[in-house]
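Chemist: let me see the structure of the following:
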Amino acid sequence: MDIIVTSVGAARKNGPEGDFIRQVIAPITERNLSLGTSAQTRFVQRWSEEGETHPAFASCVHLSRLAGDYIYPAMKGADEQGFDAAIVGCFGDPQLDQCEAGLSIPVIGFGKAGMAAAAELGKRIGIVTPAPMLIEPTFRQAADYGYGEMVIDVIATPETAAEQEEAVVNAGPSIKIFHELARKLIAKGADVILPGCGLQSPALRLAPGVEDEWPGGVRHIDGVPVVDLLGVVGLYAERAAMIQHMHGRGCNGVKAVPLSAGFWES
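Modeler: Sure, this is the predicted structure:
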């Protein structure tokens, strides 16, 4: 089974951005997505060369540009290219509606799947978002998906975007800060904690650089479950594709449809 992941980070294939993705981001993202899926399921990450600098991520060294306006263009035709399901690789789920309408395969969004999983694990959701400017959009997103009354609070990490980017190499400082933030949410009544970013997820679940200290990753804090965001997304995408296949729907094998100009895969 092949699943396409259209990543929100914009990156040039050749040069430091592409090297960082191939050497760091793509491998750890795939590891996290694959934790709950079968060994036969393959995740292909697709990137846009074009993107805009977002204030919340401007300090990132490698991934300061976001391709939110290019998610659907990157994903368009994925069903004809033989993919079984698609993933919108950003918690804000940019262009999710367009992707769902334009593709014949299941489309899973980080945010929508993450909130659904949190609602299965608890009744009072606390969310940690990567920047203060994303707090209100996250509240609105939860309301749009029907989870507004379950979200007790959304708080932002004090880390800079560059520090969050570094966490996929050395997660130690981020894990410590996440514990502090989670405990604030737990004190407010949260019984499940949801990381609100695709970079947070592998940093917490795989604990790169501090695997000896956190051999199983951060799965609970003071007995309160922490959603494995990417692990859940991978599982949901695989499950949705399997349901399609059970009913005689889905792809019929890879077809000769070329990748559009301006996009590349890792």
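
Chemist: for the rest of this, base every contact and every neighbour count on C-alpha atoms.
Modeler: OK.

Chemist: my read is Gly126 is in a helix, agree?
Modeler: No - Gly126: not assigned to a helix; according to DSSP: H, G, I helix; E, B strand; the rest coil it is strand.

Chemist: that one contacts Glu149, doesn't it?
Modeler: No - in this structure, Gly126 is not within contact of Glu149 by Cα atoms under 8 Å, at 11.5 Å.

Chemist: of the two, which one has the most company?
Modeler: Gly126 (30 against 12; other Cα atoms under 10 Å).

Chemist: got the contact list for that one?
Modeler: 151-154, 182, 185-186, 190-194 (Cα atoms under 8 Å, 6 or more residues apart in numbering).

Chemist: quick check: helices, which of the residues you listed are part of them?
Modeler: 182, 185-186 (DSSP state H).

Chemist: how about JSON lines for these, with neighbour count added?
Modeler: What follows is the ones in helices among the contacts of Gly126, written out as JSON lines (neighbours: other Cα atoms under 10 Å):
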{"residue": "Ala182", "neighbour count": "25"}
{"residue": "Leu185", "neighbour count": "23"}
{"residue": "Ile186", "neighbour count": "21"}
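
Chemist: pretty sure Val5 contacts Ser48?
Modeler: No - assessed by Cα under 8 Å, Val5 is found out of contact with Ser48, at 11.6 Å.

Chemist: and for comparison, fold this next one:
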Amino acid sequence: MRLLLLNGNTDAAITAMLARHAAEAIPRLGLPAAELDAVTAAFGARYIATRAAVAVAGHAVLAALAEHVGPDNPRGYDAALIACFGEPGIEAAREVMPIPVVGMAEASIAAALAIAPRIALLTGGALWVPMLEEFALVRGHGRDRVLVRGVTPTGDMIARDPDGAVALLAEVAREAVADGAGAVVLGGAGLAGLAARVAPSVPVPVLDSLDCALAAALGGRTLAVRVAQAPAVGLSAPLARWFG
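Modeler: Below you'll find the model as predicted:
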């Protein structure tokens, strides 16, 4: 199998970290062996933490997917994974991509709800809390099913100092458990790989959002949905091929 892992943030160090964790996780999770191509968005925020950054990242994700996959998928990708917890542009990507497109939050919510009827999403950056609450609500999951919790450090801060974040993440995860969460997802590119370190201090399962997305992308549980597009102007040449 061949998987395109696309970091919608523009921090190449985060992309490299995701690629390392993904390469380790695939055999650990018992997933099919896969050739992994990790790509960084060409423009936008260094690390997405606001609504404006999400909006720009949606364009950047589509442009990167158009460049690397295009309408004909000449490189033979089996799936694409948008490695941002906010999943910028994922619905739009599914309209135009010839292959399945997987997101970290969507896959994590599904995996966690298979474990417990009420779960928590825990991420970095306070501004993500209302955005992820809306994300879950649009997908039919209210606060009675999906709690959202955030810590003050943003995901890129956590990625730069993971040792300093473990205790804080564990503390907030335990608070979510006290509020009824039967499983906790550590969500975000910058938090990849930390679930195993947080889990011993939390009395319920702690899931890694990258692991969940890899399982969805390589486990054959995704669908591609394409929709014809009207002509557009002012786009990059690869992206324009999808329109008209």
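
Chemist: once they're superposed, tell me the TM-score.
Modeler: Once superposed, the chains reach a TM-score of 0.77 (TM-score structural alignment, normalised by the length of the second structure), with 217 aligned residues with a Cα RMSD of 2.8 Å.

Chemist: nearest spatial neighbour of the aligned partner of Phe91 of the first structure in the second structure, chain-adjacent residues omitted?
Modeler: Mapped onto the second structure by TM-score structural alignment, Phe91 of the first structure lines up with Phe85. Using Cα to Cα, 6 or more residues apart in numbering and skipping the chain neighbours, the partner closest in space to Phe85 of the second structure is Gly188 (4.6 Å).

Chemist: chain center to the host helix or strand of Ala112 of the second structure, what's the gap?
Modeler: Under the criterion of DSSP states H and E, Ala112 of the second structure resides in helix 104-113. Averaging C-alpha positions (Cα atoms, centre = their mean, to the nearest Å) puts helix 104-113 of the second structure 10 Å from its chain's average.

Chemist: the longest strand along the first structure vs the second structure, average offset?
Modeler: Ranked by residue count, the top strand of the first structure under DSSP state E comes out as strand 2-10. For strand 2-10 of the first structure, the mean distance to aligned residues of the second structure following superposition is 0.9 Å (mean Cα distance after the TM-score superposition for the first structure).

Chemist: next secondary structure after that strand?
Modeler: helix 16-20.

Chemist: against the second structure, what's the mean shift for the helix or strand following that next one, could you check?
Modeler: Toward the C-terminus, helix 16-20 of the first structure is succeeded by helix 26-33 as the next helix or strand (DSSP H and E). Compared with the second structure after the fit, helix 26-33 of the first structure shows a mean deviation of 3.4 Å (mean Cα distance after the TM-score superposition for the first structure).

Chemist: who touches helix 26-33 of the first structure?
Modeler: Residues from elsewhere that reach helix 26-33 of the first structure (Cα under 8 Å, 6+ apart): 43, 45, 168, 201-202, 205-206, 230-235, 266.

Chemist: redo that, cut-off 6 Å
Modeler: Helix 26-33 of the first structure is contacted from outside by 202, 230-231, 234, using Cα atoms under 6 Å, 6 or more residues apart in numbering.

Chemist: and for the match of Phe91 of the first structure, the neighbour number?
Modeler: Phe85 of the second structure has 27 nearby residues by other Cα under 10 Å.

Chemist: contacts only, for the residue nearest the centre of the second structure.
Modeler: Per Cα atoms, centre = their mean, the C-alpha nearest to the average position across the second structure is that of Met104, at 2.8 Å. Residues counted as contacts of Met104 of the second structure (Cα under 6 Å, 6+ apart) are 85, 209, 213.

Chemist: repeat the analysis, applying 10 Å as the threshold.
Modeler: Neighbour list for Met104 of the second structure: 81-87, 187-189, 208-214, 216-217 [criterion: Cα atoms under 10 Å, 6 or more residues apart in numbering].

Chemist: that one maps to what in the first structure?
Modeler: So Met104 of the second structure corresponds to Phe110, using TM-score structural alignment.

Chemist: ok so, going back, average offset between the helix holding Ala112 of the second structure and the first structure?
Modeler: Counting by mean Cα distance after the TM-score superposition for the first structure, helix 104-113 of the second structure comes out at 0.7 Å.

Chemist: buried residues in that helix?
Modeler: 104-109, 111-113 (16 or more other Cα atoms under 10 Å).

Chemist: and stretch 122-141 of the second structure, by the same measure?
Modeler: In stretch 122-141 of the second structure, counting by 16+ other Cα under 10 Å, buried: 122-129, 131-136, 141.

Chemist: next: stretch 47-58 of the first structure.
Modeler: 47-51, 53, 57-58.

Chemist: need these in CSV with distance to Glu163 of the first structure and secondary structure, can you?
Modeler: Below are these laid out as CSV (distance: Cα to Cα, whole Å; DSSP: H, G, I helix; E, B strand; the rest coil):
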residue, distance to Glu163 of the first structure, secondary structure
Trp47, 22, strand
Ser48, 23, strand
Glu49, 23, coil
Glu50, 23, coil
Gly51, 21, coil
Thr53, 17, strand
Phe57, 10, helix
Ala58, 12, coil
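
Chemist: now the residues you listed in a markdown table, with distance to Gln81 of the first structure?
Modeler: Below are these laid out as a markdown table (distance: Cα to Cα, whole Å):
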| residue | distance to Gln81 of the first structure |
| --- | --- |
| Trp47 | 16 |
| Ser48 | 17 |
| Glu49 | 20 |
| Glu50 | 22 |
| Gly51 | 24 |
| Thr53 | 30 |
| Phe57 | 32 |
| Ala58 | 34 |
